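Mind looking at a prediction? Sequence and model below.
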Amino acid sequence: MARDNKRPLPLGEQFFTPGATGVRKAVEQRSAVPMTFLFTQVPRWAAPAVLVILLLAGFAVANPIGGVAVLPVIVFIGWLAYLSWPSLGIGGKLLRVAMLTFLVLLAATRFGAF
């Protein structure tokens, strides 16, 4: 018999922002399936490992290919930042803005904008 290695979803947490409307509600609803897939189907180490590899490629390759490597990292971190924004304190918000600013500047330098 095959062993089921899926992780259960965490208990007691809401995925959707209470009272959300418009774009936030739509993004949260569309994000539910990929977020659940990442949590239950993908090994816990896989997403961070892929992001680190792409980020290292962005640091190592000082041309537009390095910039292209950083773009999925920007999208993924931006997506997670957007989803977690309502539940964050000021410190968490500042950290996410700083991280996204750093990543955008890294990509911009690789594309020759600076």
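That came in fine, so what should we check first?

Please make it C-alpha for all contacts and neighbour counts, starting now.
Fine.

Without its sequence neighbours, what residue ends up closest to residue 104?
Sequence neighbours aside, residue 74 is the residue nearest to residue 104 in space, at 7.1 Å (criterion: Cα to Cα, 6 or more residues apart in numbering).

what about that neighbour, which helix or strand?
For residue 74, the element it lies in under DSSP states H and E is helix 64-84.

try this one side by side with the last:
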Amino acid sequence: MATRKPLPPGEQFFTPGATGLRKTVEQRSALPLTFLFTQVPRWVAPVVLVILLLAGFVLDSWLGGLAVLPVVAFVGWLAYLSWPSLGAGGKLLRVAMLTFLVLVVADRFGAF
């Protein structure tokens, strides 16, 4: 039986004063994020994402686009959650990464 890892130390889990969509997304993300951090080995998520991304590069068809969609969703989800705490460089990097991934998906679905 695996032992549970403690949550990382931090001042706050949610964005102070968040309302509307941000508050809802943060609240609904708390359980999956906690599960990923405490129950899943650290190497699993990156390995799965790299495998899906490589499949997207190798498969030059709609299947490649389909393989990259979970990567887009995961990266977009984490980017949205981390956005308020990022500086300009971090925001630019996330926008560039998401743009690249969306272009890969669009290319594989034949949009270009």
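Thanks, I have it. Here the structure is a predicted model, which means the values were calculated and not measured.

against the second structure, where does the helix holding residue 74 of the first structure fall?
Using TM-score structural alignment, helix 64-84 of the first structure lines up with residues 62-82 of the second structure.

hmm, who's touching the matching stretch?
Residues from elsewhere that reach stretch 62-82 of the second structure, judged by Cα atoms under 8 Å, 6 or more residues apart in numbering: 25-26, 49, 52-53, 55-58, 94, 98, 101-102, 104-110.

where do the helices sit along the first structure?
Using DSSP state H, the helices of the first structure run over 22-40, 46-60, 64-84, 90-110.

What lines up with residue 108 of the first structure in the second structure?
Using TM-score structural alignment, the equivalent of residue 108 of the first structure in the second structure is residue 106.

cool, residue 6 of the first structure as well?
Mapped onto the second structure by TM-score structural alignment, residue 6 of the first structure lines up with residue 4.

Equivalent analysis for residue 44 of the first structure, please.
Matched to the second structure by TM-score structural alignment, residue 44 of the first structure sits across from residue 42.

any idea how far that match lies from residue 35 of the second structure?
11 Å (Cα to Cα, to the nearest Å).

for residue 77 of the second structure, same thing?
15 Å.

burial of whatever residue of the first structure lines up with residue 94 of the second structure, as a residue count?
Counting by TM-score structural alignment, residue 94 of the second structure lines up with residue 96 in the first structure. Applying other Cα atoms under 10 Å, we find 20 residues neighbouring residue 96 of the first structure.

Which residue, other than its chain neighbours, is closest to residue 96 of the first structure?
Spatial nearest neighbour of residue 96 of the first structure, excluding adjacent residues (Cα to Cα, 6+ apart): residue 81 at 6.3 Å.

before we move on, back to that, as a markdown table, the helices of the first structure with distance to residue 11 of the first structure would be great.
A markdown table is the format used below for the helices of the first structure (distance: least, Cα to Cα, whole Å):
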| stretch | distance to residue 11 of the first structure |
| --- | --- |
| helix 22-40 | 13 |
| helix 46-60 | 22 |
| helix 64-84 | 17 |
| helix 90-110 | 23 |
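
And these: which comes nearest residue 16 of the first structure?
Proximity to residue 16 of the first structure (Cα to Cα) singles out helix 22-40 among those, at 6.2 Å.

still on that earlier bit, return the residues in contact with the match of residue 6 of the first structure.
Shown in contact with residue 4 of the second structure (Cα under 8 Å, 6+ apart): 38-39.
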